[in-house]
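Chemist: Structure, please.
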Amino acid sequence: MKRIITLVASIVALGTVLSAQEIKFEEYDLDNGMHVILHQDNTAPVVTVGVMYHVGAKDENPERTGFAHFFEHLLFEGTKNIGRGEFMKIVSKNGGSNNANTSSDRTYYYETFPSNNQKLGLWLESERLRHPVINQIGVDTQNEVVKEEKRMRMDNQPYGNISTALLQSMFKKHPYKGTVIGSMEHLDAAQLSEFQDFFKKYYIPNNASLVVAGDIDPAETKEWIQQYFADIPAGEPIVRDFPQEDPITEETEVTWNDANIQIPAYLLTYRTPSNKVKDAYVLNMLSTYLSDGKSSVLYKKLVDQDKKALQVGAFNMGMEDQSIFAILALPMGDTSKETLINDIDAEIKKVQEELISEKDFQKLQNIAESNFVQSNSSIQGIAASLVTYNVLYGDTNLINNEIDIYRNITREDIKRVANQYLKPSQRVVINYLPEQKK
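Modeler: Model (predicted):
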């Protein structure tokens, strides 16, 4: 009976996945190069308006890091038609919510409103692009905001600089070596004209994708988009020609110190390909197999059974040009770094030499299906997926068929990528240690 119930539940779950992934959308370009994506869903009176700019930390002058993230804050300061500090007040007064976020590859701004305020959302985003006020008062104000964010999230947070250690250890030439939040010294040294020039270069219609998703009338929405965005002039085409990294051919070690920790962390880090290619999806599955949940192989071995680690985790940090696969472990008690690494390597070697079990493989497929459904379970999530697939992957329809990439992964693929990318000779070992007291 239990097996029958499980089977029925699996069939129901599969049906949910198959129906949930069918997301219809329309996309087109304005004459100025802005890409537009529309998704109509009239089941709830909600709409999300978002704009993703193809600019992130990797696009910055290496002597002026932090600009992309800085603009995530600065472009809420106000415009010629929105008073300073009024942007978010307008959103909340009209029943909406808004946010923004930045990565190494892009910056995304969005608002979610009751659908009767869709036009307001479009106007707000056109104001942000058309004529924001970028003055010294705003720069000085947001400079302090960013400094406080850095203090809270990184400088005073245990393990807060692990991402910095990862990026700077893995990249020496490519601008991925710079962190998203950047250098406070660089921001302090920047002139107002440099911020204005950064905006003129990257915040242009032909470097942006606009998404409108939810309870919309497409014809009406197109009219408003034409009204608010079509006459914004295009900018100069952006040319990206980043230096390529030399292959890692022998294992190296680096050490970072953190005054906020008492327990060291050890990371095995490998450079992996762009998140656009199939192998990136296989590496995502491999990271799930190694450390996602209490039944994963590294957790069972190091945390549950042998009590050698307080925590262990594997993840594929996917980025547009190149990515990082990392395995992190915090030792339990007197467990040595060598013991942790040897045990981790032993589990990797098993994957390199033997196919994982059919049972474990099916579990990975189920997790991928579940994650796929959950990422598109809200209008806000659908909007983010649509615009992300367009900007970073060049294929908006991945919102419907990305799951097919996972479904076409085989156990042989997992074995292959483990052998191809997780060789000891191709990694950097990061010793993230407590700062020694003087």
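
Chemist: contacts and neighbour counts: CA atoms only from here.
Modeler: Will do.

Chemist: SS state for residue 197?
Modeler: Secondary structure assignment for residue 197 (DSSP: H, G, I helix; E, B strand; the rest coil): helix.

Chemist: and it, how many neighbours?
Modeler: 11 (other C-alpha atoms under 10 Å).

Chemist: From residue 52, how far off is it?
Modeler: Residue 197 is 19 Å from residue 52, where distance means C-alpha to C-alpha, to the nearest Å.

Chemist: what's the answer for residue 174, then?
Modeler: Taking C-alpha to C-alpha as the measure, residue 174 falls 23 Å from residue 52.

Chemist: ok, the two, which is more surrounded?
Modeler: residue 52 (26 against 19).

Chemist: Next, count neighbours for the residue lying closest to the more buried one once chain neighbours are set aside.
Modeler: For residue 52, ignoring the flanking residues on the chain, the nearest one in space by C-alpha to C-alpha, 6 or more residues apart in numbering is residue 108 at 4.3 Å. A count of nearby residues for residue 108, using other C-alpha under 10 Å, gives 23.

Chemist: now the strands: where do they sit in the protein?
Modeler: Here the chain has its strands, by DSSP state E, at 26-29, 35-40, 46-53, 97-102, 107-114, 208-214, 252-258, 265-273, 309-317, 322-331, 427-434.

Chemist: Okay, residue 167 and residue 182: tell me how far apart.
Modeler: Distance of residue 167 to residue 182, given as C-alpha to C-alpha: 12 Å.

Chemist: Before we compare anything, build this one as well:
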Amino acid sequence: MTFPLRRLSAGCLAIAMAGAMLSPAFAQAPQPAKSQAAAEAEAKRPKIESFTLENGLQVVVLPDHRAPIATQMVWYKVGSADETPGVSGIAHFLEHLMFKGTKTHKEGEFSNAVSAIGGEENAFTSYDYTAYYQQVPVEQLKEMMGFEADRMENLVLTDEVVLPERDVILEERRMRIDNDPGAQLSEAVDAALFQNSHYGIPVIGWRHEMEKLSRDDAIAFYNKYYTPNNATLLVAGDVTLDQVRAMAEETFGKVKRRAEPGERHRPQEPEPRAERTVTLSDPRVTQPSVQTTYLVPSENTAKPSEAESLDLLADILGGGATSRLYRALVVDQGIAAGTGAYYQGTALDDGQFMTYGTPRGEATLEQVEKAVDAEVAKIVREGVTPAELEAAKNRVRKALIYQRDNQASMARRYGAALSTGQTIAEIESWPDRIEAVTVDQVNAAARTYLQKKRSVTGTLLPASVESSAEAKAPDGSPAAAGAVDPTAGAPVSGDTRS
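Modeler: Here you go, the predicted structure:
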């Protein structure tokens, strides 16, 4: 089971990255803030509604009547950053265990039912939430609700179930982290950036702690957090509010409220004081790369206009083939195979702003790093232009339109935002807040947050070279020849998943 985004998920980052992959032509023809046609289309969009069951479960309905299918997502407001110190990985481990049997249904019955009707299912764990997903013909929605409600309260965990699955997650760590130098570097960068926050601990967990995870750990975590008053049910598809309400009351409404998780008080980051660097050399590395990650506020912690400004700043600086980084490093200087920037803002606590680059041809990684830093320094010093800002807003408008065309993407956007402290009204007003951002606000965000003392620079090198001054693209590679997609080269963001 896979899902593409790690920490944030479908708020600003998803839209910004989607915008980065749109045609460069979109950036060349600024349009009015909202055309009459766009306003009319917006008015016709079905209203998103919400209600809360007596047991505390929030239910959100996103109508989409274009096809007779429905997407159900259950989001628990708990992720790896909520774990007790010493049991890292328990949130992800429980995600695996939720696919085991319950008092009512034996192991595999739920997944087999989804498969038998041609549906899709998924699950993912992040720092701030854990979610479970099915997309099925709409007539099977109530059955899916019954299965999901059942495992919310009736999960059966024995040592015979738990211990073999612990071996599975340890093997998953071996495959995805221990065998991937890039993933190891990302872990090291996160640990250096987040010195006090639990965001510095990998979602999958540290191996020495994973090896000790027990049945009692899983049951305690399940009993505390997997209660309806700590969850959100999102249903997107060919449904009405009344239909969803009736089905939810008959299924989820019968689940007892069995715990009070309370407020999510977590260790917070102190104000950064020093630039940090992390270098990893490995014989398996063929393409060297560099990434610089800045500690910035998230949508949940930012002052008014800051998160929106950071989102647009990332687009202008490194959001695709029309961005400053791409034009400077790939087109003009010809030294980078891939480069860009993005903002991860959908988080309960701090967010991240990242730049990255990989060398091309005879250029060294050191040259690429210096060129990226020069573009960042330039945008901090000189600011963005009105034309650049309008072009970025235009790309975001179009990206949001594409996102609304996908049930799962929309449910993901709302689920991630609701699980990290936002309201439906705040999610809905996001496009208007983007439109209201000014040049001065973007420039202020750049000056405030793109400071080296707020950053960690991670460098990935082949074992055959001693420093980034010697690291180049491998001979004969597409990167060396320059045949690279404009969005290639970004460090992969991915949930630790089943």
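
Chemist: For the two chains, what TM-score is obtained?
Modeler: TM-score of the superposed chains, computed with TM-score structural alignment, normalised by the length of structure 1, equals 0.90; 434 aligned residues with a C-alpha RMSD of 2.7 Å.

Chemist: one step back: quick one: map the residue nearest to residue 52 of structure 1 onto structure 2.
Modeler: Alignment note: residue 108 of structure 1 maps to residue 131 in structure 2; criterion TM-score structural alignment.

Chemist: Please name the residues that touch its match.
Modeler: 73-76, 123-125 (C-alpha atoms under 8 Å, 6 or more residues apart in numbering).

Chemist: Would you format those residues as TSV with distance to residue 109 of structure 2 included?
Modeler: Below are the contacts of residue 131 of structure 2 laid out as TSV (distance: C-alpha to C-alpha, whole Å):
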residue	distance to residue 109 of structure 2
73	18
74	18
75	21
76	22
123	16
124	20
125	22
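
Chemist: and residue 250 of structure 1, what pairs with it in structure 2?
Modeler: Using TM-score structural alignment, residue 250 of structure 1 pairs with residue 274 in structure 2.

Chemist: ditto for residue 208 of structure 1
Modeler: Checking TM-score structural alignment: residue 208 of structure 1 goes with residue 231.

Chemist: I'd assumed residue 76 was in contact with its match.
Modeler: Yes: Residue 231 of structure 2 is within contact range of residue 76, at 4.4 Å (criterion: C-alpha atoms under 8 Å).

Chemist: Contact partners for residue 319 of structure 1?
Modeler: Counting by C-alpha under 8 Å, 6+ apart, residue 319 of structure 1 makes contact with 104-105, 274-275.

Chemist: do the same with residue 405 of structure 2
Modeler: Residues near residue 405 of structure 2 by C-alpha under 8 Å, 6+ apart: none.

Chemist: Give the aligned range of stretch 327-337 of structure 2 in structure 1.
Modeler: Under TM-score structural alignment, the match for stretch 327-337 of structure 2 is residues 300-310.

Chemist: Now do the buried residues in that stretch.
Modeler: The neighbour-count check on stretch 300-310 of structure 1 (16 or more other C-alpha atoms under 10 Å) flags 300-304, 307-309 as buried.

Chemist: Would you convert these into JSON lines that also reports distance to residue 358 of structure 1?
Modeler: Listed next are the buried residues of stretch 300-310 of structure 1 as JSON lines, based on distance: C-alpha to C-alpha, whole Å:
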{"residue": "300", "distance to residue 358 of structure 1": "18"}
{"residue": "301", "distance to residue 358 of structure 1": "20"}
{"residue": "302", "distance to residue 358 of structure 1": "23"}
{"residue": "303", "distance to residue 358 of structure 1": "24"}
{"residue": "304", "distance to residue 358 of structure 1": "23"}
{"residue": "307", "distance to residue 358 of structure 1": "28"}
{"residue": "308", "distance to residue 358 of structure 1": "28"}
{"residue": "309", "distance to residue 358 of structure 1": "28"}
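
Chemist: so which of the residues you listed would you say is closest to residue 63 of structure 1?
Modeler: residue 309 (39.5 Å; C-alpha to C-alpha).

Chemist: Test my guess that that closest one contacts residue 330.
Modeler: Yes: using C-alpha under 8 Å, residue 309 of structure 1 is in contact with residue 330, at 5.5 Å.

Chemist: Distance-wise, check the nearest residue to residue 124 of structure 2 once chain neighbours are set aside relative to residue 71 of structure 2.
Modeler: Spatial nearest neighbour of residue 124 of structure 2, excluding adjacent residues (C-alpha to C-alpha, 6+ apart): residue 497 at 4.9 Å. To residue 71 of structure 2, residue 497 of structure 2 is 19 Å away according to C-alpha to C-alpha.

Chemist: same check, this time on residue 294 of structure 2
Modeler: From residue 294 of structure 2 across to residue 71 of structure 2, the span is 35 Å (C-alpha to C-alpha).

Chemist: Kindly report the same for residue 150 of structure 2.
Modeler: 18 Å.

Chemist: In terms of neighbours, single out the busier of these two.
Modeler: Using other C-alpha under 10 Å as the criterion, residue 150 of structure 2 and residue 71 rank with residue 71 on top: 25 against 19.

Chemist: Now check structure 1 for the residue matching that one.
Modeler: Under the alignment (TM-score structural alignment), residue 71 of structure 2 pairs with residue 48 of structure 1.

Chemist: List the single closest residue to its match in space, sequence neighbours excluded.
Modeler: With sequence-adjacent residues excluded and distances taken as C-alpha to C-alpha, 6+ apart, residue 48 of structure 1 is closest to residue 112, at 4.2 Å.

Chemist: I figured that neighbour hits residue 100, correct?
Modeler: No: taking contacts as C-alpha under 8 Å, residue 112 of structure 1 lies outside contact range of residue 100: 11.8 Å.

Chemist: what's around the aligned residue in structure 1 for residue 251 of structure 2, how many residues?
Modeler: Correspondence of residue 251 of structure 2 to structure 1, assessed by TM-score structural alignment: residue 228. Residues lying near residue 228 of structure 1 (other C-alpha under 10 Å) number 18.

Chemist: quick one, what contacts residue 228 of structure 1?
Modeler: The contact partners of residue 228 of structure 1, by C-alpha under 8 Å, 6+ apart, come to 122-123, 126.

Chemist: and if you look at residue 355 of structure 1?
Modeler: Neighbour list for residue 355 of structure 1: 411-412, 414-415 [criterion: C-alpha under 8 Å, 6+ apart].
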